[in-house]
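Enquirer: Give the three-dimensional model of this entry:
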Amino acid sequence: MQNRYPLWKYLLILGVIALGFIYSLPNLYAPDPAVQISGQSGATQIDQAMRERVERELDQAGIEYLSTELGENSVLVRLPHEDGQMTARRELQELLGGDYVVALNLAPTTPDWLVSMGGAPMRLGLDLSGGVHFLLEVDTASAIETRQNITADEMKTTLRGERIRYSALEVNDDQSIVGRFRTEELRDQALGLVRGEYDNLLFNTSESGSDEFIFTAQLSEAAVAEIEDYALGQNLVTLRNRVNELGVSEPVVQRQGGNRIIVQLPGVQDTAEAKRVIGKTANLEFRLEAQSDTLVSMKEEFPYRSETDRQRFGGAELERQIILTGDHVANATSSFDPETNMPQVNITLDGLGGTKMHRATRNSVGRRMGVLFIEHKTRTEHQTNEAGESVEVRENYVEREIISLATIQSALGKQFRITGLESPAEASELALLLRAGALAAPMYFVEERTIGPSLGAENIQTGLKSVVIGLGLVLAFMLVYYRVFGIFANLALLANVLLLVAVMSLLGATLTLPGIAGIVLTVGMAVDANVLIFSRIREELKGGASPQTAIYSGYERAFVSILDANITTLLVAIILYAIGTGPVQGFAVTLSIGILTSMFTAIMGTRALANLVYGRRRNLKKIWI
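Expert: Alright, predicted model coming up:
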């Protein structure tokens, strides 16, 4: 009677194993190769008409496809073979133009009834299934130009404050600041005033005739190197934040050379979204609207971003002087305007940004302030080379558009909102980009490709074969050495692997080759627990205990040793996850989950089977162990 489980425990074990079986099933359905079409901007709408257009283009190009699906602002095209992915992507990109992103994808084939229950396959790491590889180039020259423009604006403010007149103060194509004055005395006064404030600039003087006196300010080599290093470092941090916003597991974001960054995203399902969010250099500039008497050289005209406003107003003139940029945004969230029910972005500035905004708007109440949305984009065009082959040509360009031009009702501070956005998707995307951090310099895609297993398909097959062989040998050993109890251990071991796969699928964990090693170690840990239990039962039988007492004592007395060993290993796995990166974390995650599932199957699972077979036998004389 002491080796009988209550009914609820049997039902619990059966329920857990049934759920494990259901949630591990999605891993049996291989995904379809596919391409996904989405807008270059979150405001671009993808509808049924676009889906029909894609189907027509595919038919005309003679590209075989399985089906097309209209998703949330995207069209997914399922293909029968991986070989057709690159051809379909190239043809569609050429036909649709630069306003759309055509990206390679893997479309899940999990049945709807499993999806409705939350079932999804495990993500596979780069070393097992590959992923997306981006190589981006940071435009460090733009970062230097931006710094010089800010310095030139600061110099203008300083000279105006001291009433020193200048003919022009601007940044040349060689990224040097050039100040022009009518007299030598004014130039020398200005030079004496600004030279001490900018120790990172090298100043020189020159003359152009008798009526123009010039000074030039060029960044020193050390200052240029510092700006370039800062731009690359800031972009690395921002990219990591954006990848985290995307929820990608075990990404690789690292520096390559002096001005390039590698981004690798394993297991990504929506590569189009990843490319749009990661590659976009979105920033904001806040400028006052130019007044009627503003000099032509001090103002610039920009179009509206909204198609409706562009048709009604065309554009608007803003002052060249920038109040502040998106670099000062501490937080950004999207919501809806309660009065108009239109999408908006709620902005919170940092301390310096709030001070600058208040200083600029307190004396400008009644004037209008424009919010300029700036994007650095890459346009891909197909051209025919001398050999008559179609080649991709990438062209970098900048879009500057007004998303809001509103009257300043009162002095603004750290918190305010941006309206004038066309859709909730655009508002959400802008908030994400600002929240993740502004890029210190524009970036452009140099290379985009999908990458296969880093260790090669042959090595992966060999590794999986070794796991199967090792598992088979363990099962055979347990069966031969422990007989009936070996059958109990083997069934629990298979249930353990099933539960491990199910839990990893539910958590969305990424399986890597080191993760498979973690599964192998988990199998060893589970067998080790059964060996301790069965050895204890044998000792009890040799000591003269009855079979029922030996079974009871074996499980009860071995429990402490099993718990101690597993907790120690679990602590090591947690430490590995905390201090490790990439593959090490993959190993730690698999090992941690495996330890928890093996504790359940090795102790409760095998004991339930032993109780079921031997528990009701009152006059049990012998057990096969």
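
Enquirer: Could you use CA atoms for every contact and neighbour count after this?
Expert: Noted.

Enquirer: give me the number of residues near residue 92?
Expert: 22 (other CA atoms under 10 Å).

Enquirer: got it, and residue 107?
Expert: Neighbours of residue 107 (other CA under 10 Å): 19.

Enquirer: do residue 440 as well
Expert: Residues lying near residue 440 (other CA under 10 Å) number 26.

Enquirer: Check the secondary structure at it for me.
Expert: coil (DSSP: H, G, I helix; E, B strand; the rest coil).

Enquirer: Verify the stated contact: residue 533 with residue 552.
Expert: No: in this structure, residue 533 is not within contact of residue 552 by CA atoms under 8 Å, at 10.0 Å.

Enquirer: And residue 203, which helix or strand is it part of?
Expert: Assigned by DSSP states H and E, residue 203 belongs to strand 201-207.

Enquirer: Which other helices and strands does that strand contact?
Expert: Helices and strands touching strand 201-207, by 3 or more CA pairs under 8 Å, 6 or more residues apart in numbering; DSSP states H and E, are strand 213-219.

Enquirer: ok, then the element right after the strand it packs on?
Expert: Defined by DSSP H and E, the subsequent element after strand 213-219 is helix 221-246.

Enquirer: buried sites along the strand holding residue 203?
Expert: 201, 203 (16 or more other CA atoms under 10 Å).

Enquirer: Near the residue nearest to residue 246 when sequence neighbours are not counted, how many other residues are there?
Expert: The shortest distance from residue 246 to any non-neighbouring residue, by CA to CA, 6 or more residues apart in numbering, is to residue 274 (7.2 Å). Number of residues near residue 274 (other CA under 10 Å) recorded here: 19.

Enquirer: if I look at residue 274, how far off is residue 101?
Expert: Using CA to CA, to the nearest Å, residue 274 is found at 11 Å from residue 101.

Enquirer: Run through the residues that contact the most centrally placed residue in the chain.
Expert: Taking CA atoms, centre = their mean, the centroid of the chain lies closest to residue 243, which sits 2.0 Å from it. Contact partners of residue 243, counting by CA atoms under 8 Å, 6 or more residues apart in numbering, are 251, 274, 278.

Enquirer: One more, so I can put them side by side:
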Amino acid sequence: MLQIPLWNRILIILVLLAGISFAMPNMFYEQVERHNDAAAEIEATGVTSDAAAEALAGWPEFLPSTLVNLGLDLRGGAHLLAEVQVADVYEARMDALWPEVRDALRDLRDTVGTIRRSDAPPGELNIRVSQPEGLPEAVAAVRALAEPVVSLTGVGASTLDVSAQGDTLIVRLSEAERQATDDRTMQQSVEIVRRRVDEAGTREPTIQRQGADRILIQVPGIGSAQELKDLIGTTARLTFHPVVGRAGSADERPEARQIILPSVDEDGVFYILEQTPVVTGDDLVDSQPSFDQQSGQPVVTFRFNPHGARLFGEYTAANVGAPFAIVLDNEVISAPTIRQAITGGSGQISGNFTVESSTELAVLLRAGALPAEMTFLEERTIGPELGADSIAAGRIAAVVAFVAVLAFMILSYGLFGVFASVALILNVGLIFGVLSLIGATLTLPGIAGIVLTIGMAVDANVLVFERIREEMKNAKGPARAIELGYERALSAIIDANLTTFIIAVILFALGSGPVRGFSVTLGIGILTSVFTAIYVTRLFIVTWFDRARPKKIEV
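Expert: Predicted coordinates for the structure are as follows:
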């Protein structure tokens, strides 16, 4: 007999109601969006302004407030393709390694004589010794500083490649460590860019690694590509250097391992600094905008982790009365004199800050310094008007597809076609409900996936209805024909949709950007289409059949 258990019917109805309830906020997009923004603002600040309270009251709290996020091509925004200069990290690694190498070679002074660091290509550390006959022992001592490469491809390899040439010891990163460093640099760059964009409060940005050294950055709702570059393009690298002296211009030639940097606050003043910093912003754990208690001027406070606090405390304790420079992105922010040991691991950066600039600097420092410089290869700004046109075009395509499919089903299958058409409408609602629930981003290719799903959604119903027709021709009764139609069409429905779903999964795993947007909506559409065809349409037909009890059915 053609039956659906009561618990099964209740479960189907509950799934439909849940999907529609999660999809419904998208019909009042701007209203719900203002409500969500106000809720986020109140949660972040703890203060409820009149505007926030009004926006919060614009949508009932007991209703779902999840929305489908609109992608860059629908909302407008900025697109950047950046290239990370991963080779810059090699030079920084060598600078950081020099103190350890120097200490290791000092223990061999009787063997190698005096040691001196000499100029070397970027990413190399060259040390000249006065007694070349001691180089084999020096090579062994420096190799002892190496560690195993931390990567799957570099198992068993060492981080350093140490060799000797003439009277010079040459240290460089091994090839395996370079590959591992490149990978870590890219991961760190992607994460820091994501943090900086998130700090700015943007919605659903797309930040993905592309290839070996490139990052794709797409941020909906931002004004221009330049605004996005200003947000993420600054390395915000904070370092603390010993001050050697002052220079009249940047053209003076400093001694080896010294640099000349300009002062931000003092026009025409340049500082000569030791190139190797005492401590860097990598050891920062927090940074906040604040006000100086004496002058009332905006400042930026910072706090080091235990490692940075120890280095900072040891240096300031040993150099009381000496100046040191706070350097941000190769500019001296300030060069105060150390009046006492700073052992607390915290301090403040003062300068000609405004409230906005101090807040921006604190955000950049808190997000972390980019490990290497980024070069922008491609930039594009998409205006909101273009996004609105894309939405309108997608809406027209969906409506045309809807009307065509509904007309075909009703003309071909009569009342059963009406049931399939209602199920199709519910299917689209379920798609948007799932997209809202998982916080997916809808792009123009995603709309194409939904339109394609509309066309494919009735395939399962066509298989079932055609099978019912065949059973009716074999002189089966209406109830038996419907039951056999669903049973014998099920395997074909599963096979056809499973193969398409596998393709959607492959597109999601291997694709990026627009391809992923298409695969997400296509995959979700396949799942909801199978559900509505096997369960929802069948529920309609069985409910109608129980009430009408027809002796004959026309499919």
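
Enquirer: Would you pull the TM-score for this pair?
Expert: Here the TM-score for the pair of chains, by TM-score structural alignment, normalised by the length of structure 2, is 0.60; 457 aligned residues with a CA RMSD of 6.3 Å.

Enquirer: How about the contacts made by residue 428 of structure 1?
Expert: Per CA under 8 Å, 6+ apart, neighbours of residue 428 of structure 1: 333, 334, 345.

Enquirer: The last one should be in a strand, yeah?
Expert: What it means is residue 345 of structure 1. Yes: judged by three-state DSSP, residue 345 of structure 1 forms part of a strand.

Enquirer: how about it, what does it touch?
Expert: 332, 333, 334, 335, 417, 418, 419, 427, 428, 430, 431.

Enquirer: Select from the residues you listed the one having the most neighbours.
Expert: residue 427 (26 neighbours).

Enquirer: and that residue, that one's in a helix?
Expert: Yes: checked against three-state DSSP, residue 427 of structure 1 lies within a helix.

Enquirer: Helix or strand: which one has the closest residue to residue 342 of structure 2 other than its chain neighbours?
Expert: Among residues not flanking residue 342 of structure 2 along the chain, residue 313 sits closest, at 5.2 Å (CA to CA, 6+ apart). Residue 313 of structure 2 is located in helix 306-318, with elements delineated by DSSP H and E.

Enquirer: List the buried residues of that helix.
Expert: 308, 309, 310, 311, 312, 313, 315, 316, 317.

Enquirer: tell me what the very next helix or strand once past it is packed against?
Expert: Going down the chain from helix 306-318 of structure 2, the next helix or strand is strand 324-328, by DSSP H and E. In terms of contacts (3+ CA pairs under 8 Å, 6+ apart), strand 324-328 of structure 2 is packed against strand 238-247, strand 331-334.

Enquirer: hmm, back to that, higher neighbour count, residue 533 and residue 552 of structure 1?
Expert: Relative neighbour count places residue 533 above the other of residue 533 of structure 1 and residue 552, with 25 against 19, counting by other CA under 10 Å.

Enquirer: Matching the more buried one against structure 2, which residue comes up?
Expert: By TM-score structural alignment, residue 533 of structure 1 lines up with residue 464 in structure 2.

Enquirer: Show the residue spans covered by the strands in the stretch 401-550 of structure 1.
Expert: In the stretch 401-550 of structure 1, the strands defined using DSSP state E, counting those that start in this stretch lie at 415-418, 443-451, 510-511.

Enquirer: average offset between the last one and structure 2?
Expert: Going back to what we said before, that points to strand 510-511 of structure 1. Aligned to structure 2 and superposed, strand 510-511 of structure 1 gives a mean residue distance of 1.4 Å (mean CA distance after the TM-score superposition for structure 1).

Enquirer: chain center to that strand: distance?
Expert: Centroid displacement of strand 510-511 of structure 1 relative to its chain, using CA atoms, centre = their mean, to the nearest Å, is 16 Å.

Enquirer: Output the contacting helices and strands for that strand.
Expert: Against strand 510-511 of structure 1 (3+ CA pairs under 8 Å, 6+ apart) you get strand 123-124, helix 583-599.

Enquirer: Next, count neighbours for residue 367 of structure 2.
Expert: 23.

Enquirer: What's residue 384 of structure 1 aligned with over in structure 2?
Expert: Counting by TM-score structural alignment, residue 384 of structure 1 has no partner.

Enquirer: which residues does the closest residue to residue 384 of structure 1 other than its chain neighbours contact?
Expert: Sequence neighbours aside, residue 390 is the residue nearest to residue 384 of structure 1 in space, at 4.6 Å (criterion: CA to CA, 6+ apart). Applying CA under 8 Å, 6+ apart to residue 390 of structure 1 gives the contacts 382, 383, 384.
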